[in-house]
Every structure is written in structure tokens, then in C-alpha cells.
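**Student:** sharing a model that was predicted from the sequence below.
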Amino acid sequence: METRGSVLVVDDKENILKLFARLLGDTYEVTCAEDGARALALVAAREFDVVVSDVRMPGADGFEVLRAVKSRYPNTEVVMMTGYATVPDAVEAMRAGAFDYLQKPFLPDAPVELVARAMERRRLRLQAEVLGRESPPGTGFSFTGVVGRSAAMQESHRLIEQAARLDITVLLTGETGTGKELAARAVHLNSARRERPFVAVNCGALPAELVESELFGHGKGAFTGAAQAKAGLFEEANGGTLFLDEVGDLPLNAQVKLLRVLQEREVRRVGETRPVQVDVRVVAATHRDLRAEAAQGRFREDLFYRLNVFPVQLPPLRERKEDIPLLAAHLLDKHGKAMGRTLEGMTPEALRVLVGYPWPGNVRELENTIMRAVAVAAGPAVTERDLPSEVRERQEGALPGGAAKHLPYRDALDLARDRFSREYLTALLRDFEGNVTRAAEHAGIERESLHRLLKRYSIRSDDFKPR
């Protein structure tokens, strides 16, 4: 029997604790703490999968709870709540290691979704650690969370794997929702820097007046409210990887300083003149055409060339429709588990609708669609009626040769099974010496699905393990 995830909810308002217990109690083991002091005692005694804590509480506040949790259990995900959602609080919480931020008042489904995503993030972190232990440097490559076996994705995988082994700057390009952060994490987790920090920041989400302070740090008294010196994200990522998402949104003055950091490998905090040496690999990402932006004077041309050392283009989902059944099966399993629902799969009609939709929001939009379908499905399988009307009504194409015409709904992976022949599976297990976990990761399918395929072809993984 699968163990339920554990959630600690910390708030000095009794009604909030009761609300969380009601919303999450059927899915997770929920423990409530009426103040920060009680939460610290609970955290000292045991590990939780996810902690949801208010920021402003008498006695020990949410930041003390956050620090205590992350220092003791780095893989526990922490969600911060507040009715005072100021930018400094949000930025400080995220920099201190919070997974996300929840502003009161909220709709009932907001914490459910957020905790589910936090649980999945923790699962992926732990899975990455296991894969790291199973795969010493040079023996394998982990694409945790990156699903797809199309020709376009295999080319992206090849470039990402090559980039990971070269300690150089990487520029990930592609439309919004194509999985650039997952690709950046794959670069980091498979590099020589894997034991050091991976720090991610969305440049477009930083307020213009805080960009330089957040990236490069500031000295005491550098501006109003700077009561003490503070390290920036480059210093936090020292020895590891800094992921600059939506780097094309940086203001021009911040671009100048970023260029200097990349050239000199040192930062100067705002309000200070003494440089601080940093050893950071930068992985940048953007949905913009930076070359065109540079031609229009909106992005520095010299910074573009400094970032574009190793470019990797991630394909949009409409250009790799053959991956949609694999992705749908993966996401159905993921969100079914998160919501405590057991679904048999998708009907042929539902899968045909998914394949025919152009997905302007790419994998992110597909995930939101599957999440909604899992939540509203009334029967044992997701049907066409469970999909949003805009997805059902906008159909612009299907897989070549009518591949989605007759699909058994118990397993959306059936569409891809022709590609998983006995010869392919045999070669796959030979390459990974019978390690089913690593073989499934490389193939872009769930471990259980690979086991079913091996059983179907009467292939024993033990036959490929070293003697």
C-alpha cells in the first residue's frame, strides 16, 4: 500500500487550519500547528513532505519555520502564506528556499493545486538523488521529468547531454511552456556541479528596481530599506548553476552588469566597490528571438553572443505530436496520484482531441488540461467531455497516418508501442545493464510501463545485468 504524503500546516488562525484539514485530509496525512513554536517542535521531531506556513505569526514567524525546515530537511518543500503579500516578502521567501507563495484570501482549489505540485517537486528531487546514486559520472544520463521520444526531442536530449558535460554557458530557447527549466535542471544534475546549488530566477518576474539587488546583492545602506548587506543570487549559486529564465526581459542596465559578471567572473554588490569572485555556470532561457531583439536595440548584442555559447532549441508540442500520448499518460498518472484518484486511462476520443489541438501553451497547457480532466472526470477514464471546450473545438491536425484512430483507453502508451519492439527493448536494457529505472528514464516512459512492455515480450531485465 502506497504511503500517503505528509503535510504540516502552520497558522495562528483556527479557521485556516480547519480549512486545510478539510481540503487535504482525504489525500494526505495533515498535521496542524497553531503557531511557529509548535511547528518548530514538530519539525525537530519528524520529517514532513510539504510544510505550508503563514508568514506573520506571533512568536516564531514563517521565515523561522522555513529556515528550520530547509536546514534539517532540504528536500521538504515549503509553501508560504500571507495576507501581506509584499514583493520583499515574496522575494525573500523564494530566495530562502520556499517552493511557492500563496496569498490570502484564496480559492479552495489553490492550496490543493499548490500542495500537489509541491509533492511532485519533492518526488522528482528524491528520484533525482536515487538516479544520481545509481548513475555515477559517465555511466548514464538522467532526464528527470522530461518526457518524449520524438526525433525533435531526441535531438534536444543529445544537445542537453553534451552541454552538461561541458562547463560552459548554455542558452535554452523555445516557446513558453516547452520545458526550459526542466532542461536546465537536467544540465545541472548531470554536470560536475551536481552537488552544488541550482538557483533559478525568472528575470521577467523581478521588479525593475530590485533586479540588480537580487542578482548581484547589495551593501548596507545602498538604498532605503537596506539595513544590512545581502548576497545576490550569483553568490548563492557559487560553485553551482544559476538559471536565468526569461533573460530577454532584463532591463538594459542590468544586462550591462550581467555581461561584466560573465566576463570577469566577479560581482559587485549594489552600493559597494569591492568585487566578489564567483564560480557559477549560467544557463539562460528565453522565448524571445534575442538576435532580433538585439537588432532592435532591446537586448545587448555583446551579451547575446556571451550567452549564446551553446544554444539549445526546445521544440513546441505541435511539432512533436507523437509525444502527446506519452505525455498524457505520464501526466494522468502524476495528477491522479496527487489527487488520490485511480483512473484507467483516456478514451480514444479524448486522446484524439489532445492530438488534434495545436497547444499554443505547449506542455504547460497540456498539463493544466490533464489536471483539470482528472479533477472533473466522473467515470473510470477521462473522456472527451472532461476536456475544456476550447480544446475540443479547436482541432487542427492529428498524427500521421491516422495513428490515433483506434486507441484502447486503458493505456495511452499503446499508441507508441510499435516503436518499442523487442529489438529496441533488448538494446535499451543492454545499454543500461538491466537497470529498468534508468532505461525507462532514457526512453521517456514510466518505470511501470516499461515493466509491462518487458512482460509482453517475455524479456527479463536480470539477463542484462553484469555477472
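**Tutor:** The structure has been received and is ready for your questions. Numbers count the residues shown, from 1 in each chain.
**Student:** rest of the way, CA atoms for contacts and neighbours
**Tutor:** Fine.
**Student:** now the helix ranked longest in the chain: buried residues?
**Tutor:** The helix of greatest length in the chain, counted in residues with DSSP state H as the criterion, is given as helix 109-134. Applying a neighbour-count criterion of 16 or more other Cα atoms under 10 Å, the buried positions in helix 109-134 are 111-112, 114-122, 125, 127-128, 131-132.
**Student:** try this one side by side with the last:
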Amino acid sequence: MPVKRVMIGLLGTKLDMGLDPGRWDGWRPSVSLFQHEDLLFDRCELLSDGKFAKLHEQVAEDVRLVSPETEVRRHVVDFGRDPWDLASVYAGLHDWARAYPFDPEREEYWVHITTGTHIMQISLFLLVEAGYLPGKLIQTSPRLSERKSSPVGRYAVIDLDLSKYDALSTRFARDAVETTDFLKSGIATRNASFNRLIDRIEQVALRSHAPILLCGPTGAGKSHLARRIFDLRKQRGGLRGGFVEMNCATLRGDTAASALFGHVRGSFTGAQKDRPGLLREADGGLLFLDEIGELGEDEQAMLLRALEDKTFLPVGSDKPVSSDFQLIAGTNRDLRESVASGRFREDLLARIHLWTFELPALRQRREDIAPNLDFELDRHARANGKQVSFNKEARQAFLKFAEAPDTAWSGNFRDLNAAITRMATLAPRGRIRVEEVEEEIERLRESWRRPGSTTDVVGEIPLDGLLEEDIDPFDRVQLAHVVSVCRRSRTMSEAGRELFSVSRQKRTVTNDADRLKKYLAKFGLDFERCRK
């Protein structure tokens, strides 16, 4: 069965005017659309306000005259009192579209956007773009400036499937690269899983106002990424307010609720004037609460209400205040464990868990150390007004150490930033030599040693008490490293990503946790036993 063509259009109360015989001498968009020999329609759905019934009937009859094979159906749409009011016009067209029995498998739809007020045309465009009107846009126009010179005119089809336009697709691809590059601060990261993570964060940041939860170890870059997300949103016009940041680990006692939600004068000793609080300061903007797992129980309950209702009570007040902000939360804890132990509210976790992203530790992204090294040098130069660089041998020596599998980087990017700052400060005449690198390596190793230990954090650990029987020295060295990674990782997936960071890039399907589980099982171990 052939697919039927259906035209959906608005009655043009100005351009379609004319009840006398002279109306055929001029260009009328709704009628001329059906005078094109290469553009045949089986049905026309003609929409108008009820007060133009006479003109509506005349135009419908004229369409039947020029295109007898076209069935014309008249529809009355309630546009409200003002045809220039977007809310009422869009609502009227939206209601009509929701009630219309579309059948895309048997019919092909075209939406005429030449007639009606500009608000009506915009509303039709939005409805097509959102999929409520599942069709293509078509626009008509007279051939010459004098409309009476050609009653037929011309038409142009606007297909909103932008993937069909090569030039636009190229532009979109370039824009996407620039956006993710912005979130990465221009660092040419090489880790495939991290790049995919940033791609997803970019999509969510520009399309959703829901809370975002950034997980990962201390120093993984949660605060820096939250700031970049804000800058991106601000740049794209999505936010009118500012960026407000607080580390929840610094909030203690009675001052915690006051800092977040504000207080009124006299609500407690020392409250000599009103305080707006961070949530009100973030109105229209972005609030970043780092280490959200450290919030007290009362503050968690108040934050949940603020997220759900956009209102909260300042300390000592019985009048709720409102604030419309987007929340980005950061944590180095496994909040599911905190819920299980009663330290974190399950309903709050459910509210902020919609978009959760796990930022990997630096040791899980060793291939990204080199580009981050250059970024830190550039940042140091901007901050101090002095360019510093490595000589060739020094750079090779530092990267050999930094990228080695047994280098801890327990402080993650904070350790890397501190190391670059120290070497750049001590470098004679702006050149970091092997001497500065060797001194810094020793300093880092010393900072990673545990009190009372003679080995590095990642050095071999005793396996006594873990194994039921002795194993070969070869297996003992390997297993000791695996156990040490498990002990400093929060989850088995995190440990697996670090242990198999090289080989996982070559596999299409990765299940690092299962791979680690099977390895430990060979020795009668599991992840929890290793951590204890």
C-alpha cells in the first residue's frame, strides 16, 4: 500500500485573504501549495481560529478546486485571546497534535510554516523538532517581489534530521570536540575510558539540570571538573547565577546548617545579623558540595527538601525561602556503604544518584601523565609569569618514574601538581634537570611511606594470614602487588581498572572486576578478605 502524503498547515488570515473572483490573481500560500505539479497531497489538515470560519471554508474549497484528489479537513484550534502569546499558542497547537491520530507507517506528514503569526510558526517548528508533529517542514514564497505576478510561487523543504547535512554534521562534531576539550581544560588525554566519561558528562551537563554526583579518590579532580561544568553551562547560557563551593568536611556542629541554609538574626548566640547561606547564594547557579558524605543527618534532611521543593527554612526562621540551583556533589566514599551503615540517607542518595560519574585515580590513567605534565607547566608559567621546561633527560627520567606501575600517586593530581611546582621553583634558569627530578622522586616516595614502614605504599606486603598454604616466590610477588592495589581501592571494579589498565584497552568487552575475582579465587581469596 503506497504511503499517503498529508499536509498540516495554518490558515493565513492575511495572506490567504480574498472572497471575490480576483483572489485568483494573487499568491495565496495555502492554495498555491497545492498548485505545484510535482507536489501532490492526499489530505490537507487546515487549522484556524474559530472566528475565521467563512475564510476557512473558502480556502478549503479553493484547495479542492486546484487539487481535486486532496481531501481537506478543517480544524478549529483554540489559540487563546492573543495570537502573539507563545504560551497559549503553543498550548493550543500542542493539544491538537497530542489528540491527532498520527500513523507514520502509512502516512507521510508535511508541516506548512509560511502562514500564521511568527509565534505560531515558531510553535510549529518546536513541535516538529520535539517530535509531537512527526513530519518535515515546508515553506512557500512568491517567485517575484510582486505577488500578483505568479499565483503559484515556490516551495522549500526543511528536513530537521540534521545528520543528513554533511557540513552541519562536521560542525557538530567539531563543536563536540571543543566542548569535551573545554571540560578537560585543553589537556589531550589519551585514556579511552576517561575520554568516554568526559563525553558523557558533556552530554548531561548541557541537557540536564538534575543533580550530578562525582565520585573518586581525593585529588582526582572533582572540584576542578565541577568548575569547568559551571563555566560550560554559563558559556552556553544555561545559568544566570554563580558558582558556590563548599567542602562538607569543614562543616561541624551548629554552624553547619547556618552555613548551608542561612540563619536569621538572634537565632543563636553570636547570630548578630541575618545570613543568606550558600544555597541562597547559589540561586540560579551551581552549588558544588564536595565530600557530601560528611554532612550531618539534619543537614541531609534539609538538603533533600531543598532539592525536591526548591525551598528550605533558614536556622531560626519559620518562613521558607526558595532557591533554584543545580547541585553537583562530590565524594571519595562509597555512599552505598554509608547508607548501609546508617551514616547517609538513602532517599538523599536516590535523589542525587541520577547522574553518577566515577573519576579514576591518576594511577589508573598513567598514559595521561605526560599531557598533564605539560598542562601543569603551563599553569605554573601563567601563575608566576615565568616559563619553565624540562631538559630531555630530565623529562624522560620523570616520566619513567611517573608512569611506572608501582608508583603510588596516592594524592593523585595534587601530588603531580605539587611535584611540578617544586621542580619548577628549584629549576636553575627555568630548566628542570635530572638533579631536580631525582630529588623530587625521593621526596614523593618518602611522602608515600606509611609510618613505621620501610617500604613504599605500593611495596610488597605480607601475605601471612591471607593464604592457607605457601606459594612460589614468583606468584607471591605478583599476588602481593594485587593485594596492595585491592587494599587502597574502594571497589573491586576500581582495583581491576588499575591492574588491567593496559590490556583492557585492547578488548571490546571489559569486565575487570570478574577478571580480578577469578584471579584471587585461584588462591582462595576474595576482594573483601584482601581489604581486611
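**Tutor:** Alright, I've got the coordinates. Note that this is a predicted model, so its numbers are computed, not measured.
**Student:** TM value for the aligned chains?
**Tutor:** TM-score for the superposed chains, counting by TM-score structural alignment, normalised by the length of structure 1: 0.53, backed by 263 aligned residues with a Cα RMSD of 2.5 Å.
**Student:** which elements pack onto the longest helix of structure 1?
**Tutor:** Contact here means 3 or more Cα pairs under 8 Å, 6 or more residues apart in numbering; DSSP states H and E; on that basis helix 109-134 of structure 1 packs against helix 14-24, strand 50-54, strand 77-82, strand 100-103, helix 324-338.
**Student:** so which residues of the stretch 351-500 of structure 2 form helices?
**Tutor:** When secondary structure is read from DSSP state H, counting those that start in this stretch, the stretch 351-500 of structure 2 shows helices at 369-384, 392-402, 413-426, 434-448, 473-488, 492-499.
**Student:** and the first one, how far from structure 1 on average?
**Tutor:** When structure 1 is superposed, helix 369-384 of structure 2 averages 1.9 Å from its matched positions, counting by mean Cα distance after the TM-score superposition for structure 1.
**Student:** show me how far that helix is from its chain's centre.
**Tutor:** Between the mean C-alpha point of helix 369-384 of structure 2 and the mean C-alpha point of its chain there is a distance of 26 Å (Cα atoms, centre = their mean, to the nearest Å).
**Student:** contacts for it?
**Tutor:** The contact list for helix 369-384 of structure 2 (Cα atoms under 8 Å, 6 or more residues apart in numbering) reads 187-189, 362, 386-389, 399, 402-403, 416-417, 420-421, 424.
**Student:** residues in structure 1 aligned with the one helix or strand residue 59 of structure 2 maps to?
**Tutor:** Of the helices and strands defined by DSSP states H and E, residue 59 of structure 2 is found in helix 53-66. Mapped onto structure 1 with TM-score structural alignment as the criterion, helix 53-66 of structure 2 occupies no residues.
**Student:** and that helix, which residues are buried?
**Tutor:** Burial within helix 53-66 of structure 2, assessed by neighbour count using 16+ other Cα under 10 Å, is assigned to 55, 56, 59, 60, 62, 63, 64.
**Student:** max pairwise distance over those: which two?
**Tutor:** 55 and 64 (14.3 Å; Cα to Cα).
**Student:** and the contacts of helix 369-384 of structure 2, which of them are buried?
**Tutor:** Listed as buried from those are 187, 189, 362, 388-389, 399, 402-403, 416-417, 420-421, 424; burial here means 16+ other Cα under 10 Å.
**Student:** any chance of CSV for the residues you listed, columns distance to residue 89 of structure 2?
**Tutor:** Below are these laid out as CSV (distance: Cα to Cα, whole Å):
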residue, distance to residue 89 of structure 2
187, 47
189, 48
362, 54
388, 62
389, 62
399, 63
402, 62
403, 61
416, 57
417, 56
420, 60
421, 60
424, 63
